[in-house]
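Peer 1: Here you go, sequence then predicted model.
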Amino acid sequence: MGRGDGSGRIVSADGADDSGAGILHVDMDAFYAAVEVLHDPSLRGLPLIIGAPDGRSVVSSASYEARRYGVRSAMPVSQALRLCPTARIVPPDFTKYRDVSRQVMEIFEQVTPLVEPLSIDEAFLDVRGVRRLWGSPGRIGAMIRERVQREVGITCSVGIAATKHVAKMASTMAKPDGLLIVAEADTLDFLAAKPVRAMWGVGPKTAESLESRGIRLIRDIRATPASALERAVGPALAVRLRELAEGRDPRGVDTSRVEKSVGHEETFDVDISDPEALRSEILRLADRVAGRLRRAGWETMTVAIKIRFADFTTVSRSQTLPEPTSVGQRIGDVARTLFDGIDRKDPVRLVGVRAERLSDAGGALGLWDDDADWRRVEGALDSAQERFGSGMITRARHLGADRGRGSAPHPKAHGLEG
């Protein structure tokens, strides 16, 4: 069983059986510490304690180098320093953490519309409906790990299973920077020898109550009479634990907390300094966003852009429109105006365009429709692309304009975000 310091890590071999395993749990590795290293590379490889430097504060997070000394989250900083006197204390910066979290979640939402964020640094994904687009669950998990590393600059661990409970256990065992697959047929064997403390939702007190009665492993839960299990943890939890121990978990991925949005972004192989090349790329992405809106029958009230510079600094800008639209030219004009308003002109690593605050299309137009000509042009473009393929029809200005475009999956293949 993997531990918090990364020892005991278990990962799957390439091509491991993933049949029946359509739920992913993706968890960032030592997230706060990783973000601090991202913003200050001189911290890489050092034992880091994320927390206030005063003696009464507690550890918010710690790097794996510090965890190997026994440092843990929620431990008093004073105790952590006794365990690891050479540790560097870094005050937490939640603005940075939220920004990086948004970047990661955007990658998830580009893969599948079924994303359930659990916290700032972890989420469940249901990928059963996007296999034709991206491949098997194992392939999707590997792709997500690669994209998070390449596009954001931090690592994550992925558990893949038939249920949320087993997927979360698997991601914990794969830490750090690993992937563990549990095929549906292997679920019971996977669970059998794991300690009850490894179960999602079993805290220290529940674990102590079970262990005091000789119920130490998950297979012991299966073998324990219902009455004895109820005396240990109460009737409701007893039923729940038995279900989980037998591999049953009816909970689906809950997307109710996910705001509807549609976005495309591009990571360049070579950082781009030419502002006109970047403005052209923004318009190309806006066209793709608008095409997705039209196919889904949506319009947007807010246009947002994301610009990531060569040093991984990321800025976002957004603007609310006077009326909803699904016209690429309109979205592109707003996005490029937002881009022009960014003072920093350093080389750019990534650009993104996003439509937010979506609503059903078909609302009444005003007396004058300033976008009427563009609606006709883009409607004809939609028809031509439907007939000949989206890769065959584009604006003339985009022809031959690769300009270092990245090797990530092409934006036209990104799944609809929900």
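Peer 2: In hand now; what should we look at?
Peer 1: Going by C-alpha atoms from here, please, whenever you check contacts or count neighbours.
Peer 2: Will do.
Peer 1: residues touching the closest residue to residue 255 other than its chain neighbours, list them.
Peer 2: Excluding the flanking residues, the one nearest residue 255 by C-alpha to C-alpha, 6 or more residues apart in numbering is residue 116, at 5.2 Å. Residue 116 is in contact with 123-125, 253-258, counting by C-alpha atoms under 8 Å, 6 or more residues apart in numbering.
Peer 1: try this one next to it:
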Amino acid sequence: MGGSRERGVVAAASYEARKFGVFSAMPSVIASRRCPDLIFVRPRFEVYQAVSKQIRKIFHKYTPLVEPLSLDEAYLDVTEPLIGPPSATLIAEMIRNEIFEVTGLTASAGISYCKFLAKVASDINKPNGMYIIQPDAAVSFLERLPIKKFHGIGKVTAEKMKEMGISTGFDLKNYTQKQLVRKFGRAGAHFYRIVRGDDQRPVIPDRVRKSIGAENTFNSDLSHHDELLDQLYKICETVWKRALHSNASGKTITLKVKFHDFKQISRSKSLDHYVKSEKELREQVLKLFFGAEEDYEPIRLMGVSISNLNIPDERFNKQLQIPFKHRFHHK
């Protein structure tokens, strides 16, 4: 768990807590209602980052094609492994064993020929297992899969699909691409492909960062003008330090405000140039803050981010040729 019982947000929930309906991103006050005996542990990001580096180092022993998704999750393409047999299943087992030897942590793996299926497979035998979806079994597997288990289909979309009579992959396949696009826009074309096991996305190492930001959930709700400005200055200082560390800046500045009742607003402004200094960032954030001020109720959280960054994307300078066989998602 992350944060405190009164003011935090659940960063991660143990499998025992999940049985009570406690999940990540849930306000801790709600989590504690669902499970009064919950134990909250403050996050230790320095430790997580250090362990994550150890795990990434293990990944890169086997393949250079590692696409991180989070601190503890990544896609790996092991079509042509650097070491070990040419088998995604055997390499997944080798990596899981090495992670346990080095860190003492268990890991799960999903193994298949494309990223979507590997991701779905990785959730099946958690927290310490593997699941394999062979190419010839993919279609039948997807037809049986409940729609809520499809990676990328959230609660809102699943509810819309339920209203259309879609509860499994088999039901989804009964709709044409035109029908799905009409209902879900561009995502409809994606749904049409993945339910047929068609996912041509390559594993892309070193994903380009899209934004730099920071936010703060206050120990108690704030409504005093000076207190709010003081917190905004501190958040801007953190964001600018992170921008300097990344050797980057951006043209779009976003302010996020969450009120005591969890109602949230966000305001953005795009400049015609990259933000040049912390002072300029602070000035633009204050303009957004005053522009968004609507008889402010007590505020529990504020955040600032910079996007539309000037980090060059080296991937576009060369053409990658990546085969698709034997990819697995490791977690």
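Peer 2: Yes, it's here. Note that the structure is predicted; figures quoted are calculated from it, not measured.
Peer 1: quick revisit: please settle this for me: is the residue nearest to residue 255 of the first structure part of a helix?
Peer 2: No - Residue 116 of the first structure is assigned strand when assessed by DSSP: H, G, I helix; E, B strand; the rest coil, not a helix.
Peer 1: Counterpart of it over in the second structure?
Peer 2: Counting by TM-score structural alignment, residue 116 of the first structure lines up with residue 67 in the second structure.
Peer 1: For that match, give its distance to residue 113 of the second structure.
Peer 2: 15 Å (C-alpha to C-alpha, to the nearest Å).
Peer 1: same deal with residue 165 of the second structure?
Peer 2: Where residue 113 of the second structure is concerned, residue 165 of the second structure sits at a distance of 29 Å (C-alpha to C-alpha).
Peer 1: Compare the two and say which is more crowded by neighbours.
Peer 2: Comparing residue 165 of the second structure with residue 113 by other C-alpha atoms under 10 Å, the one with more neighbours is residue 113, at 26 against 11.
Peer 1: Now residue 262 of the first structure: which helix or strand?
Peer 2: strand 261-272 (DSSP states H and E).
Peer 1: whereabouts in the second structure does the very next helix or strand once past that strand align?
Peer 2: Downstream of strand 261-272 of the first structure, the next assigned helix or strand under DSSP H and E is helix 275-296. With TM-score structural alignment applied, helix 275-296 of the first structure matches no range in the second structure.
Peer 1: Contacts for the helix or strand that comes right after helix 275-296 of the first structure, please.
Peer 2: Remark: after helix 275-296 of the first structure, the chain's next helix or strand is strand 298-309, criterion DSSP H and E. Residues outside strand 298-309 of the first structure that contact it (C-alpha under 8 Å, 6+ apart): 293, 314-326, 331, 334-335, 338-339, 346-361.
Peer 1: My read is that residue 130 of the first structure contacts residue 112, right?
Peer 2: Yes - with contact defined as C-alpha atoms under 8 Å, residue 130 of the first structure counts as touching residue 112 (6.6 Å).
Peer 1: Show me where the stretch 51-200 of the second structure has its helices.
Peer 2: 88-103, 115-122, 138-144, 155-163, 169-173, 177-184, 186-194 (DSSP state H, counting those that start in this stretch).
Peer 1: I'd like to know which elements the fifth one is packed against.
Peer 2: Counting contacts by 3 or more C-alpha pairs under 8 Å, 6 or more residues apart in numbering; DSSP states H and E, helix 169-173 of the second structure is packed against helix 138-144.
Peer 1: packing partners for the helix it packs on?
Peer 2: Here helix 138-144 of the second structure touches helix 169-173, going by 3+ C-alpha pairs under 8 Å, 6+ apart.
Peer 1: Would you check the span in the first structure matched by the helix it packs on?
Peer 2: The aligned range for helix 169-173 of the second structure in the first structure is 218-222, by TM-score structural alignment.
Peer 1: Could you find the closest non-adjacent residue to residue 56 of the first structure?
Peer 2: In space, and not counting its chain neighbours, residue 56 of the first structure is closest to residue 76: 6.6 Å by C-alpha to C-alpha, 6+ apart.
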